[in-house]
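In: Pasting a predicted model and its sequence here:
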Amino acid sequence: MRTDSDLLRSVAPARRPSPQSSRGLLIDWDPATYRQTLERFAADRPLTLPHSEAETGSPFPFRLTVLDADVPSPIMLHPRWEQALAGFVREQARGVPLGAGNRNYKDSNPKCEVAVALTPLRVLAGERTMEELQAIASGLELPWLRSYLSFHHETAIHSVLRMTREETAAAVRETADAVDRIRHVDGPAAEVLAAVRRLQQHFPHDRGILLAVCMKLIQLDPGHAAVIPPGCMHSYLSGQAVLVMGTSDNALQAGLTQEYVDLCELQHLTSGGQPQPSPLPVVDVGDGQQRIPLWSNDLDLRRVVVGSGQKPVSVGPFSVVLAATEPADITVDGATADLEPEAKILYAGEPVTATITGPSQIFVASTL
């Protein structure tokens, strides 16, 4: 599985001359250098560069990448706006270096996340209802979960985060025993059984197994989408997806990881519950194109399925074009750039109709 830092790194091919049409530029998308490249190629053109977003240096309030959960991703939480602001100010006042391993808040921004399934995708996100937890406790005969349900005065996830090391180890053993013993269940208990068996392959003693028992399971077919709001704990259990995320680097890890886990801060962030994930309506706009709503009316995301021929797609004034599966070409006014799988091209210029040559799945994220 790609790490979080890998997700933010462009996998575009080596540098090559940037194709230039009469109305815009096509350049390899590299978040570290694209702005300087854009300024160099646009020096003699009437092309107005967008203003940088605060603290990120990027005119794009999103990141676009491919995720492959061949190993389940860490359970993490992106704080809500008020949480991010308070946490960032607090750590700045304490003098915690931005690059420190125990730094929770790299900036003061929230981070929304939208996942579009490329293959059947399973996502753990948010919290299960009390009725679902009762069905799981009964179906899997889990003493630790039954105890919580008998005396609960907080959310199940908050209760797991408050467990001592000894309590955690005992609950993980109980869960492993149940998975070995139980064979035939249905409903939420069956979902948890399958999720725990997958997680045990990679994280047999991790607190994240207990969190996973309490988290909702979302299953998306290819082309379907879901939104993970700020403040919602989540992990990608299996499958491939295109992720569109805010530019914040705030990500508190809670389980399924060897990285730093701040249990006290996570308890603080989850004490009042969590916003829930939800499916997103994918709008068919014709000719093999779908529009997926994002968190701002200034952003546009389109999925384009290109067969063996060509398809037109609108780009500009600033669009990031991602080839999610197979290689593709993008042509604007006779200028062509090639896209390897998972590579990204930035188009900057007048809004135009580009031609995509496949076969591939193409995602176009634009600022309007």
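Out: Looks like it arrived, so ask away.
In: only C-alpha atoms for contact and neighbour calcs from this point on.
Out: OK.
In: In contact with Cys112, which residues?
Out: The contact partners of Cys112, by Cα atoms under 8 Å, 6 or more residues apart in numbering, come to 78, 227-230, 245-246, 295.
In: Can you add secondary structure, distance to Leu118 and neighbour count and give the residues you listed back as CSV?
Out: What follows is those, written out as CSV (DSSP: H, G, I helix; E, B strand; the rest coil; distance: Cα to Cα, whole Å; neighbours: other Cα atoms under 10 Å):
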residue, secondary structure, distance to Leu118, neighbour count
His78, coil, 23, 27
Val227, strand, 15, 23
Ile228, strand, 17, 24
Pro229, coil, 20, 25
Pro230, coil, 23, 24
Met245, strand, 16, 21
Gly246, coil, 20, 20
Trp295, coil, 21, 14
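In: Tell me where the stretch 201-350 of the chain has helices.
Out: Per DSSP state H, counting those that start in this stretch, the stretch 201-350 of the chain carries helices over the ranges 208-214, 263-270.
In: so which of the ones you listed is the most packed in?
Out: The highest average neighbour count among the helices of the stretch 201-350 of the chain, using mean count of other Cα atoms under 10 Å, belongs to helix 208-214 at a mean of 25.
In: can the helices of the stretch 201-350 of the chain go into a markdown table with extra columns for distance to Val321?
Out: As requested, these are exported to a markdown table (distance: least, Cα to Cα, whole Å):
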| stretch | distance to Val321 |
| --- | --- |
| helix 208-214 | 34 |
| helix 263-270 | 35 |
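In: hang on, Ser52 packs against Ser58?
Out: Yes: Ser52 is within contact range of Ser58, at 4.8 Å (criterion: Cα atoms under 8 Å).
In: Between the two, which is the more surrounded one?
Out: Ser58 (17 against 13; other Cα atoms under 10 Å).
In: which SS class is the more buried one?
Out: At Ser58 the chain is in coil, as set by DSSP: H, G, I helix; E, B strand; the rest coil.
In: Likewise for the one 3 residues further on?
Out: Secondary structure assignment for Pro61 (three-state DSSP): coil.
In: hang on, it packs against Val244?
Out: No: using Cα under 8 Å, Pro61 makes no contact with Val244, being 9.9 Å away.
In: Tell me which residues are up against stretch 214-227.
Out: Here stretch 214-227 makes contact (Cα under 8 Å, 6+ apart) with 112-128, 133, 156-157, 191, 277-282, 292.
In: Presented hereafter is structure B, for comparison with structure A:
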Amino acid sequence: MLIFIENTPRAYAWGSTDALPDMLGTTPTGEPQAELWLGTHPGSPAHVAKATPVQRTLIDLVESDPERYGVDGGPLPFLLKVLAIGAPLSLQVHPDREQAAAGFAAEEAAGVPRDARERNYCDPTHKPELLVALSEVTALSGFRDLAAAREDLLLLAAAARELGHPEGAEGFERAGCRLVGRDAGELRRAFLTWAFSRDPRIVDALSCLFDVLRAAEAGAIGFWERALEEGTIDPDRLASLRALAAAHPSDPGVLVSLLLHLVRLAPGEAIFLGAGQIHAYLGGVAVEVMASSDNVLRAGLTQKHVDIDELCRIVDTGELADPRFPAERLDHGLLAWRPDVPEFQLMRARLREADAEAGTGYSDAEAAVRIDLPARGPVVLVVTAGKVRIERPEAHPAEVASVRRGQSVYVSAGEPICITGHGEVFLASVGAESDGTALR
């Protein structure tokens, strides 16, 4: 079955006011709209579009015929999202399978309500996730070289001293000194603990940080201008710090951000976030797929609950060589991102009309006239550009759906599907090595 699905965007404070309405073809409400969830996660299950007078969720559909609509007789193990990031998300990590199961069981046994602010583990499932940029996306992702972070802290110290903030300068210097030693992993863990300890030096550094960055932007710090010209200072890093300090002026997460890679993803580039990898999305529009979980442990840049001790217990303190995750070219017009997890993979199909004129859309090199895919297991797809036709010609009777930008379809397990038209489609299914029910 080809079943149109829809959902109401999640109205988190970090969302954009117009990006999701633009994609969905709806009128902006003036409120931030952050995430569109397309799956069976109980926190916000998608529902069958315009099916009956009574709303029927995708959970209801799976429960009506688990073998036909579910995976291994249960709900979908993956969750597809569209993100519209208008402001930075919290710094966060996700647990692995064992940590999630143990943490959830412990909080259940302790009687912590599942909707309690201090709850760390909402479910017993891990949450690896993959993000593919639709627009330019900026993110903090994984730990970078300690020497580079220390150099930035010492530059801030010199700038604070030049502006007449000796206490702030001492705070930056002390932070930099904490990144010197043999065991990089333990240094990072200790820095996280210290940053959230309310040490007066951290408070002093944060109190002058925005003034330092504003003065640097105005050209009031002579050596800083020279450093920019020489390439010693990364202007993107400065812009990131300014945005974070403006949004969270006293939050230690602003300084923690200096320990992380700052990534600028072009449309079509991706990052994969495995267990324990600290990260924060800062801006842009993207498609994301993850294991169907909502387990998040936060490390600042938020008004929500921060449990730094638990975060430090599960965070991966190793250095990440390259945050970007490469795509595989499976066929003409077809890319796939396949991390080593069984719950999900993500594909991007680009289509063009056979008689499309040159210059009117995707080039021959990046788009196909027709893409055929098996669908041995369930598939959730969303059209992010143009309009495409999804067909199941071998079904009895044959099935067809015309899907425009912003619309989503659930494809039940069964016969192969054929995609034509002119546009871009993202398709999520179980992982390629899961159990033979993968999309391809």
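Out: Nice, thanks for sending it over. Quick caveat: nothing in here was measured; it's all calculated off a predicted structure.
In: Next, the TM-score between them, please.
Out: Between these two chains, after superposing, the TM-score reads 0.81 (TM-score structural alignment, normalised by the length of the first structure); 345 aligned residues with a Cα RMSD of 3.1 Å.
In: Quick one: buried ones out of the contacts of stretch 214-227 of the first structure?
Out: Of the members of those, the ones counted as buried by neighbours, 16 or more other Cα atoms under 10 Å, are 112-119, 121-128, 133, 156-157, 277, 279-280, 282, 292.
In: In contact with the residue in the first structure that Gly253 of the second structure lines up against, which residues are there?
Out: The equivalent of Gly253 of the second structure in the first structure is Gly208 (alignment by TM-score structural alignment). Taking Cα under 8 Å, 6+ apart, we find Gly208 of the first structure in contact with 75, 254-256.
In: again, but for Pro317 of the first structure
Out: If you count contacts by Cα under 8 Å, 6+ apart, Pro317 of the first structure has them with 347-351, 366-368.
In: Which single one of those residues is nearest to Ala178 of the first structure?
Out: Nearest to Ala178 of the first structure out of these is Ser366 (Cα to Cα; 48.0 Å).
In: Count the neighbours of that closest one for me.
Out: 23.
In: Do me a favour and get the end-to-end distance for stretch 80-93 of the second structure?
Out: By Cα to Cα, to the nearest Å, the extent of stretch 80-93 of the second structure from end to end equals 19 Å.
In: what's it aligned against in the first structure?
Out: Going by TM-score structural alignment: stretch 80-93 of the second structure matches residues 64-77.
In: list the buried ones in the matching stretch?
Out: 64-69, 71-77.
In: Spell out which helix or strand contains the aligned partner of Gly126 of the first structure in the second structure, please.
Out: By TM-score structural alignment, Gly126 of the first structure lines up with Gly142 in the second structure. Using DSSP states H and E, Gly142 of the second structure maps to strand 137-143.
In: and that strand, how far from the first structure on average?
Out: Taken over the aligned residues, the distance from strand 137-143 of the second structure to the first structure averages 1.4 Å (mean Cα distance after the TM-score superposition for the first structure).
In: Ok, stretch 204-212 of the second structure next?
Out: Aligned to the first structure and superposed, stretch 204-212 of the second structure gives a mean residue distance of 2.1 Å (mean Cα distance after the TM-score superposition for the first structure).
In: Would you check the span in the first structure matched by that stretch?
Out: Using TM-score structural alignment, stretch 204-212 of the second structure pairs with 170-178 in the first structure.
In: starting at the chain centroid, how far to the matching stretch?
Out: On the basis of Cα atoms, centre = their mean, to the nearest Å, stretch 170-178 of the first structure is displaced by 30 Å from the centre of the chain it belongs to.
In: Pull out the buried residues from that stretch.
Out: Going by 16+ other Cα under 10 Å, stretch 170-178 of the first structure has these buried residues: 171-172, 174-176, 178.
In: In helices, which of those residues fall?
Out: Among these, the members falling in helices (DSSP state H) are 171-172, 174-176, 178.
In: Gly300 of the second structure matches what in the first structure?
Out: Using TM-score structural alignment, the partner of Gly300 of the second structure in the first structure is Gly255.
In: Against Met215 of the first structure, how distant is its match?
Out: 12 Å.
In: coming back round to it: of the helices of the stretch 201-350 of the first structure, which approaches Thr357 of the first structure most closely?
Out: Counting by Cα to Cα, Thr357 of the first structure lies closest to helix 208-214 out of these; the figure is 41.3 Å.
In: compared with the second structure, how much does the closest one deviate?
Out: Compared with the second structure after fitting, helix 208-214 of the first structure deviates on average by 2.0 Å (mean Cα distance after the TM-score superposition for the first structure).
In: Tell me where the stretch 101-250 of the second structure has strands.
Out: 129-133, 137-143 (DSSP state E, counting those that start in this stretch).
In: thinking again about what came up before, among the contacts of Pro317 of the first structure, name the ones in strands.
Out: Members of these lying in strands (criterion: DSSP state E): 347-349, 366-367.
In: Could you dump those residues into a markdown table with distance to Thr3 of the first structure added?
Out: A markdown table is the format used below for those (distance: Cα to Cα, whole Å):
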| residue | distance to Thr3 of the first structure |
| --- | --- |
| Tyr347 | 27 |
| Ala348 | 29 |
| Gly349 | 33 |
| Ser366 | 25 |
| Thr367 | 27 |
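In: Among those residues, which one has the most neighbours?
Out: Of all these, the highest neighbour tally under other Cα under 10 Å goes to Tyr347, namely 29 neighbours.
In: What lines up with it in the second structure?
Out: Using TM-score structural alignment, Tyr347 of the first structure sits opposite Val411 in the second structure.
In: same question, Arg197 of the first structure
Out: Arg197 of the first structure maps onto Arg242 of the second structure when the alignment is built from TM-score structural alignment.
In: Who are the contact partners of the closest residue to its match other than its chain neighbours?
Out: Leaving aside its sequence neighbours, Arg242 of the second structure sits nearest to Leu213 (Cα to Cα, 6 or more residues apart in numbering; 6.2 Å). For Leu213 of the second structure, the contact set (Cα under 8 Å, 6+ apart) comprises 238, 241-242.
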